[in-house]
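Chemist: I need the structure of the sequence given here:
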Amino acid sequence: MIAPLLPSLASDFATSVTAVGQLVTVFALTYAVSSPILTALSGSIDRRKMLILSMLAFALSNVLAWHAHDYWTLMAARVLLAITAGFYVPNANALGGALVPPEKRGKALAIVNGGISIAVAIGVPLGAVIGHAFGWRMTFAGIGALALLASLGLIVGLRPGTGSGIPSASLQERFAVMKQPQVLLALLVTTLWATGAYTVYTYLTLFLATVAGVSSAHIGSVLFMWGIAAVIGIVIGGNLSDKLGPRAVILPSLVLLTLSFFALSLIADLLQPELALIPALIAIVAWGVSAWAFFPAQQARLFGIREAKLAPIVLSLNASFMYIGFSSGAALGSIIVAAGGVRNLGWIGGLCEIVALVLVIATTRRKQG
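Modeler: Predicted structure coming up:
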């Protein structure tokens, strides 16, 4: 949500775009580190209570962000948002898997994580539109209102006692799963994918303004186009992964994602702003489809590495490693922008995807899917 709002935040707080970009870095890093630790430590609390409490805390954190009148208050709100989101997602995975029979657990986890993926794809452009029309504070206010509505849905939709007695993996168990070579290498692919994506995505508003003359009034439309492409990618990736196997989706997705990022920087280097917009939009659509076709296939790959009972642990770790990548990408992007190389964001993002692609090729075999 923060990415398209960076210029207005920088203006309001009289600071640089790269400094405001650290709001992305800190959120993602806090989520990645706190989520597995706090989830393990709170394992004795029943999951229904955890979901409700974490969603209510998420709503209050948005209120704090809405009311923030300086950079550091907003930073503190972002840290709280990351902690509460980090509580919610693993518990949602655990409860979703426990509410259904074992033979339907994979579908339940796919629904939970598919909902999260679609929310990311659609929520960011929606936040950009609201932020431009009503100011960035209203974006946080809107999310806070949605979180309160979600809290009510949890209270009404989950009976008291739901989720009690569900075991929670300890930190030792999580580390034991993570240390297995197959799992760790697959999680590293997730991190590289996310790093490349957020190197570009965090500063996409600045990139488009510089390269194609896109104003803040129109960035929401561009991001909606990206969001629609992302939803299409999620559907395609999930369906093809079931039919052809994860590997058959992951490899072409990473290839197309690499080409999309390279195309953005090539367009920036070769075309004048009045000629760059349409080619850049085509590259952004290809990026949205390919990046989010990768995600469900990668989850299916991780699901297949370990037995079903360990799926919640693996998917929780995957979320943490994804957010490590988001944090690294936002930090890397800020370095590139600070050095005056906004046009180079695509080259660097594409290189991250190439490393991920090579790692997938080296660690998977065709027959494994």
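Chemist: hey, let's count contacts and neighbours off CA atoms from now on
Modeler: OK.
Chemist: verify the stated contact: Val63 with Ala141.
Modeler: Yes: at 6.2 Å, Val63 counts as touching Ala141 under the criterion of CA atoms under 8 Å.
Chemist: which elements pack onto the longest helix seen in the chain?
Modeler: Among the elements of the chain assigned as helix by DSSP state H, the one spanning the most residues is helix 273-305. Secondary-structure packing of helix 273-305 (3 or more CA pairs under 8 Å, 6 or more residues apart in numbering; DSSP states H and E): helix 181-201, helix 204-212, helix 216-244, helix 246-270, helix 311-338.
Chemist: buried stuff in the shortest one?
Modeler: This points to helix 204-212. Leu204, Thr205, Leu206, Phe207, Leu208, Val211, Ala212 (16 or more other CA atoms under 10 Å).
Chemist: how about Ile219, what does it touch?
Modeler: Going by CA atoms under 8 Å, 6 or more residues apart in numbering, Ile219 touches Pro4, Ala128, Val129, Thr205.
Chemist: at 10 Å what do you get?
Modeler: Pro4, Leu5, Pro125, Ala128, Val129, His132, Leu204, Thr205, Leu206, Leu208, Ala209, Met225 (CA atoms under 10 Å, 6 or more residues apart in numbering).
Chemist: closest one of the residues you listed to Leu277?
Modeler: The closest of the contacts of Ile219 to Leu277 turns out to be Leu208 (CA to CA; 8.2 Å).
Chemist: so how far is Asp70 from that closest one?
Modeler: Applying CA to CA, to the nearest Å, the value for Leu208 to Asp70 is 27 Å.
Chemist: with Leu51 instead?
Modeler: 30 Å.
Chemist: so for these two, which residue has more residues nearby?
Modeler: Ranked by neighbour count (other CA atoms under 10 Å), Leu51 and Asp70 place Leu51 first, with 26 against 13.
Chemist: in whichever helix or strand that one is part of, what counts as buried?
Modeler: Element membership for Leu51, per DSSP states H and E: helix 47-67. By 16+ other CA under 10 Å, the buried positions in helix 47-67 come out as 47-67.
Chemist: one more to line up against the first:
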Amino acid sequence: MRSAPLPGWLYILFLTLLATATDEFVIAGVLPAVAVDLEVSVSAAGQLVTSFAVVYAVGAPTLSMACERLPKRTVLIVGLGLFAVANVAAAVAPGYWFLMAARVAAALCAAVVTAAAFATAAAGAPEGAQGRYLGLVTAGMTTALFSGVPLGAWLGGAFGWRATFWLIAAIGVIAAVGLLLTAPDVPGTAPAPLRARLAPLRDGAVLRLVATTFLAASGGLMFYTYLGPYTAEVAGPSYGLLSAVLLLVGVAGLAGALLAGRASDAGGPRRALRRTLAGHALALLLAAAVAFAGTDSRYVLALVVGCWAVVAWALNPPVQGAILAAAGPDAGMTALALNICGLYLGTAVAAAAGGAVIGTLGVAYVPLTAAALLLLSFLLAPRTAAARPVPGGVAAGRQQ
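Modeler: From the prediction side, this is the model:
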């Protein structure tokens, strides 16, 4: 039996996540230009990336809990509108601290929009297709790695760094208008006391999955962060080779996100999650073995990195499905936001820990250390859990 075609609003959610993910990293490609224009050091300009990630991680659960009772469509449209305004403010920023404030505002909007987008995709999916829907939305974040971020960097080089923020603001407006016209009506939860809204913070099953995400992100993004030194270690330094490897990661990661969504639907999110984590750990062990063996082959490098990227970017659909099943529909958006917090904290740990590993042991030990973290994540991931299914097809029937 053929799968039903995906609704148009789901592709707009893909575009939404493409915009928010691009906004986080795009400034990294124009840091020197920002530093010169605003008369600050490059390291100070780099804090614009750090502040976005930290605010995103902290703001996601806080704002999502506050917005849990609101209709998801409203949260998405208003959040995207404010996100666009924040990026316009960044584009016209007269100084460093004004730009920093605009980045903080954009991060807060991106955090709540991302959680609402995943909650909408899950609730709007027909029965048996939740993983597929979550996979496509996740693919928006993955696509930013090899399309949105490079495009923004090129635009910044051609027309100035401010043009990158004008582009992101325009995409935010387009996505907001698209969702205004097509998004399903996913209602918010009924008013509840603060204790009830904080339930995911006390839910052992949810917290276990958030810890699983944190460990997996720490390991996987550690390897990704230092993929440049690893590429040089395995196949020699080459800017062109590194660019090709990063493109490979994006394409393979996109495939992994889409395939993981289907696997989550076919066998259940918890089973798909454990298989993904096991495959991720094995891929990192293979990457470590190649580095220690001193294999000087671009083809071996491409094979190893491609296999790793597929399983690394396959994490989000099954873990989000498992989170939603554990939390239930009334606290789903808050639980998803907690998971986003775990993901971004893992990102921060990955960069610091990977740098320490390289400084003390060497590049070859980065994938080995990352594999150890993935093994811990696999051991922590629940085999079974009491499922509280998220009803599929909320208002989705009229959209398909």
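Chemist: what does Ile171 of structure 2 align to in structure 1?
Modeler: Aligned by TM-score structural alignment, Ile171 of structure 2 pairs with Leu146 of structure 1.
Chemist: grab the nearest non-local neighbour of its match.
Modeler: Ala59 (7.9 Å; CA to CA, 6 or more residues apart in numbering).
Chemist: just give me the match in structure 1 for Leu338 of structure 2.
Modeler: Match for Leu338 of structure 2 (TM-score structural alignment): Leu317.
Chemist: that match and Arg174 touch, don't they?
Modeler: Yes: Leu317 of structure 1 lies in contact with Arg174 (CA atoms under 10 Å); the separation is 7.8 Å.
Chemist: what touches both of these two?
Modeler: What both Leu317 of structure 1 and Arg174 touch, as defined by CA under 10 Å, 6+ apart, is the set Pro36.
Chemist: ok, those two, which is more surrounded?
Modeler: Leu317 (23 against 19).
Chemist: quick one: residues contacting that one.
Modeler: Here Leu317 of structure 1 is in contact with 32, 35-36, 90, 174-175, 177-178, 183-184, 187, 311, 323 (CA under 10 Å, 6+ apart).
Chemist: distance of it relative to Gly106 of structure 1?
Modeler: 16 Å.
Chemist: again, but for Arg247 of structure 1
Modeler: Arg247 of structure 1 is 18 Å from Gly106 of structure 1, by CA to CA.
Chemist: the more surrounded of those two?
Modeler: Neighbour tally, Arg247 of structure 1 and Gly106, criterion other CA under 10 Å: the higher count belongs to Arg247, 23 against 18.
Chemist: count of neighbours near Met1 of structure 1?
Modeler: Met1 of structure 1 has 20 nearby residues by other CA under 10 Å.
Chemist: can I assume it is in contact with Met138?
Modeler: No: using CA under 10 Å, Met1 of structure 1 is not in contact with Met138; the gap is 11.9 Å.
Chemist: between the two, which contacts overlap?
Modeler: Gly127, Gly131.
Chemist: and which of the contacts of Leu317 of structure 1 is nearest to Glu353 of structure 1?
Modeler: Leu187 (13.8 Å).
Chemist: check contacts around that closest one.
Modeler: So Leu187 of structure 1 contacts 178, 181, 193, 298-299, 302, 314-315, 317-322 (CA under 10 Å, 6+ apart).
Chemist: element containing Gly131 of structure 1, please.
Modeler: Using DSSP H and E, Gly131 of structure 1 falls within helix 105-134.
Chemist: remind me what that helix packs against, helices and strands.
Modeler: helix 71-98, helix 136-157, helix 216-244, helix 273-305, helix 311-338 (3 or more CA pairs under 10 Å, 6 or more residues apart in numbering; DSSP states H and E).
Chemist: that one to helix 136-157, inter-axis angle?
Modeler: 150 degrees (axes from the mean of the first three to the mean of the last three CA atoms, to 10 degrees).
Chemist: from the chain's centroid, how far away is helix 105-134 of structure 1?
Modeler: Its chain's C-alpha centre and that of helix 105-134 of structure 1 lie 9 Å apart, by CA atoms, centre = their mean, to the nearest Å.
Chemist: list the buried ones in it?
Modeler: Result for helix 105-134 of structure 1 [16+ other CA under 10 Å]: buried residues 105-106, 108-110, 112-114, 117-118, 121-132.
Chemist: and Met47 of structure 2, how far from Gly354 of structure 2?
Modeler: Careful, residue 47 of structure 2 is Gln and not Met. 19 Å.
Chemist: neighbour count winner among the two?
Modeler: Applying other CA under 10 Å to Gln47 of structure 2 and Gly354 shows that Gly354 carries more neighbours, namely 25 against 13.
Chemist: which residue lines up with that one in structure 1?
Modeler: Gly354 of structure 2 maps onto Gly333 in structure 1, by TM-score structural alignment.
Chemist: from what I see, that match and Gly325 are in contact.
Modeler: No: contact criterion CA under 10 Å: Gly333 of structure 1 and Gly325 do not qualify, at 11.8 Å.
Chemist: who touches both of these two?
Modeler: In contact with both Gly333 of structure 1 and Gly325: Thr195, Gly196, Ala197, Tyr198, Thr199, using CA under 10 Å, 6+ apart.
Chemist: buried ones only from the residues you listed, please, as a ChimeraX command.
Modeler: The ChimeraX command for the buried members of those (criterion: 16+ other CA under 10 Å) is given here:
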select :195,196,197,198,199
